[in-house]
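Asks: Sharing a model prediction with you, sequence too.
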Amino acid sequence: MKIVIGSRRSKLALTQTGLIADELRALGHDIEVVEIVTEGDTNRAPLTQLGGTGVFATAIRNALRNNEIDLTVHSLKDLPTAPAPGLTIAAIPPREDARDALIARDGLTLGELSPGAVVGGSPRRAAQLAALGLGLVTREVRGNIDRRIDYVRHGELDGIVLARAGLSRVGRLDEITETIDPLQMLPAPGQGALALEIRADDTALYDVVRGLDDADTRAAVTAERAVLSRLEAGCSAPLGALAEISEDLDGSLEISLRAFVGRTDGTFDLRRSQTGPFDHPEQLGHDVAELLLADGALEAFTSDGQAPEPTPGGLLPRDADPVTVQHPQRRGA
């Protein structure tokens, strides 16, 4: 089968696309990769100003709907959580390490950086760094991996926090000065996972791509993103979540889910966790979100501690370009 894959032009996006292209070629398919420029690639404004996650997906999704490409490989954490009309996530392959990682000057760890040191990272990372009480100053930065690391190499930042998975995929693990324990910093929902998106009516390609799906990864990220969905928060929100699959005492699979919301200035932070059955990851995510809401989670999204006015269809403004993650099936089913 001839399969045209659309990809963003960044080194990381092309690397991730290349990994999937190689797997499909190994199955005997003819693969072509087409580069697509998105607003998130050309506009250097903070994501909070651009409107969140959709800036990375819209152009590629339009190419899918217009039959210009057949498949695209997203970083799952960059995708909104509600359905994208006419499209479906056909597979979520096995996840890379979901943790965040620090690259700091002089090989320093978070605990070794002096109070007042400037560390780059997203609002989610800034909120959790503030909650650690280390006296670090955070700055939101954007750009590809090379550009963000260069801020440290050129002395503009004392450190930068990035997804370890991305560093692994582009071969820069040796520059990490500390892989951050999730007890200190929970990753973005879906971090480290890829999402393979196709047109919903392309049943032939669905049958091909579905073989790359990993049930454990799909269950974990479904739970994480259900927290995000229930709180109606985008990728620019100070929210982290991590789900892990394990076996209980009778051998049944279960999901342990932890989540965090906080303010970037450190004046509010909240963590909650819960365990639930493997077959109901979305319900588990909603349950953890309800725990957060009951204990004041909406304060994290305001500057004055007052909950925002409800918006039509949700608690916070909804991103205009959403997608859903389908329910997983139990391994071996």
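Replies: Okay, I see it.

Asks: going forward, measure contacts and count neighbours with C-alpha atoms only.
Replies: Fine.

Asks: check contacts around the nearest residue to G159 once chain neighbours are set aside.
Replies: Nearest residue to G159, sequence neighbours excluded (C-alpha to C-alpha, 6 or more residues apart in numbering): A104, at 3.9 Å. Going by C-alpha atoms under 8 Å, 6 or more residues apart in numbering, A104 touches 152, 158-160, 176-177.

Asks: ok, the spatially most central residue of the chain to G116 distance?
Replies: Nearest residue to the geometric centre of the chain (C-alpha atoms, centre = their mean): K77, 1.9 Å. Separation of K77 from G116 (C-alpha to C-alpha, to the nearest Å) stands at 30 Å.

Asks: T275 too?
Replies: Counting by C-alpha to C-alpha, the gap from T275 to G116 is 38 Å.

Asks: Among the two, which residue is more densely surrounded?
Replies: Set T275 next to G116 and count neighbours by other C-alpha atoms under 10 Å: T275 wins out with 18 against 12.

Asks: element containing the more buried one?
Replies: strand 269-277 (DSSP states H and E).

Asks: gap between that strand and the chain center?
Replies: Its chain's C-alpha centre and that of strand 269-277 lie 18 Å apart, by C-alpha atoms, centre = their mean, to the nearest Å.

Asks: Can you list the buried residues in that strand?
Replies: For strand 269-277, a neighbour-count test (16 or more other C-alpha atoms under 10 Å) marks 269-273, 275-277 as buried.

Asks: Comparison target, given below:
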Amino acid sequence: MTTLRLGTRRSRLATTQSQWVADQLEAAGHEVELVEITTEGDVSAQALTAIGGTGVFASAIRHALLDGRIDVAVHSLKDLPTAPEPGLTIAAVPVREDSRDVLVARDGLTLGELPQGSVVGTGSPRRAAQLAALGLGLEIRPIRGNVDTRIGFVTEGLLDAVVLARAGLSRLGRLGDATEVIDPIQVLPAPGQGALAVECRSDRADVLDAVASLDDADTRVAVTAERALLRALEAGCTAPVGALAEVVEGDDGLELSLRAFAGSDDGTIELRRSLVGPYTEPEALGARLAQILLDDGAADIEGTTTTATSRSEHVS
């Protein structure tokens, strides 16, 4: 095969993730060239909910795949809309980083130690809703920017804390900035958080074969369940959504445990539900848990009023 052209966003986190994938492919004997692509999400200063949600980070790269400018794309999986993209295939989902969120706070504080009235920044409706539901008296402020920018809001004294994805800090070598890893019992991550998606054209058998070795079965099963839940909720629920699936040992072998959150923006309503199902049926498990949430009132929650895909968020 000729050199694989791997498309990536230009942010430091995106190029770090893409370089990791490139290193794995090169170790398998392939030549790889990184191709940087600017997306609407990179150049706009507006909130993600105002410019179309998660898809703004993926659309330009997907267009480059479809028109043949690149052979492979690397996405943060939670940046991808749940609807399949015609002509494209998620050919590999590599082993997942830790999916949890982290707090970066002044003076080394944890969530429980932040005084009432502390200002916490996040660009995620999901995080904002769950933080509000904790009843800690925090003021949640919407923010944009990459990891360095967001941490800078704290170090410069503009905010008391920010909440970020642990996976992003880990990939950038900045875990030392985190003052607390937040337990999913308090704040469930976004569906697919911590996982990467390696995407290519469905008609490129050579590329599909080249990247197949990067796929991790347990990670793919888990994120399939999470994204199936989100996809099922998108038709009838505008509330922020969190989800986490984990492979567990059952009486008869491997099973999949799925937890989910849907709640109001102000934290006054929160639904937390869980379900265990067969390892081999992740989509059915996600759909079943979504229906439980809808039956229990998720469809009646006044959550975000923007498009469904805006309920996920970018990690950088």
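Replies: Alright, I've got the coordinates. Computed from a prediction, not measured in an experiment: that's the story for all the values here.

Asks: TM-score of the superposition?
Replies: Laid over one another, the chains give 0.94 as their TM-score (TM-score structural alignment, normalised by the length of the second structure), with 307 aligned residues with a C-alpha RMSD of 1.7 Å.

Asks: Leaving out the residues flanking it, which one is nearest to the residue nearest to the centre of the first structure?
Replies: G190 (4.7 Å).

Asks: Give me the aligned partner of the one you found over in the second structure.
Replies: Under the alignment (TM-score structural alignment), G190 of the first structure pairs with G192 of the second structure.

Asks: Of the contacts of A104 of the first structure, which is the most crowded?
Replies: Within these, G159 tops the neighbour count with 29 neighbours, counted by other C-alpha under 10 Å.

Asks: what residues are up against it?
Replies: 102-105, 118-120, 152 are the contacts of G159 of the first structure under C-alpha under 8 Å, 6+ apart.

Asks: now do 10 Å
Replies: Residues in contact with G159 of the first structure (C-alpha atoms under 10 Å, 6 or more residues apart in numbering) are 102-110, 113, 117-121, 138, 148-149, 151-153, 177.

Asks: H75 of the second structure now?
Replies: 7-9, 14, 17-18, 57-58, 61-62, 90, 93, 195-199.

Asks: let's go with 8 Å and repeat that
Replies: Each residue near H75 of the second structure by C-alpha under 8 Å, 6+ apart is listed here: 8, 14, 58, 196-199.

Asks: Where do the helices of the first structure begin and end?
Replies: 11-26, 39-42, 47-50, 54-65, 123-132, 145-153, 164-169, 203-209, 215-231, 281-294 (DSSP state H).

Asks: residues touching the spatially closest residue to T264 of the first structure that is not a sequence neighbour, list them.
Replies: Distances taken as C-alpha to C-alpha, 6+ apart put A127 closest to T264 of the first structure, at 3.8 Å, once the chain neighbours are dropped. Applying C-alpha under 8 Å, 6+ apart to A127 of the first structure gives the contacts 238, 261-266, 269.

Asks: Just tell me what A127 of the first structure corresponds to in the second structure.
Replies: The alignment partner of A127 of the first structure in the second structure, by TM-score structural alignment, is A129.

Asks: and if you look at R148 of the first structure?
Replies: Using TM-score structural alignment, the equivalent of R148 of the first structure in the second structure is R150.

Asks: What distance do you get for the closest residue to that match other than its chain neighbours to R106 of the second structure?
Replies: Excluding its sequence neighbours, the residue lying closest to R150 of the second structure (C-alpha to C-alpha, 6+ apart) is V162, at 6.8 Å. Going from V162 of the second structure to R106 of the second structure by C-alpha to C-alpha gives 9 Å.

Asks: Now the common contact residues for those two.
Replies: The contact sets of V162 of the second structure and R106 overlap at V154 (C-alpha under 8 Å, 6+ apart).

Asks: Now stretch 285-296 of the first structure: buried residues?
Replies: Buried residues in stretch 285-296 of the first structure, counted by 16+ other C-alpha under 10 Å: 285-293, 296.

Asks: now swap in stretch 202-218 of the first structure and tell me
Replies: Within stretch 202-218 of the first structure, the residues that count as buried by 16+ other C-alpha under 10 Å are 205-206, 209, 212-218.

Asks: Looking at those residues, point me to the pair that's furthest apart.
Replies: L205 and D216 (22.1 Å; C-alpha to C-alpha).

Asks: with the second structure superposed, average distance for the strand holding T275 of the first structure?
Replies: Compared with the second structure after fitting, strand 269-277 of the first structure has a mean deviation of 0.4 Å; criterion: mean C-alpha distance after the TM-score superposition for the first structure.
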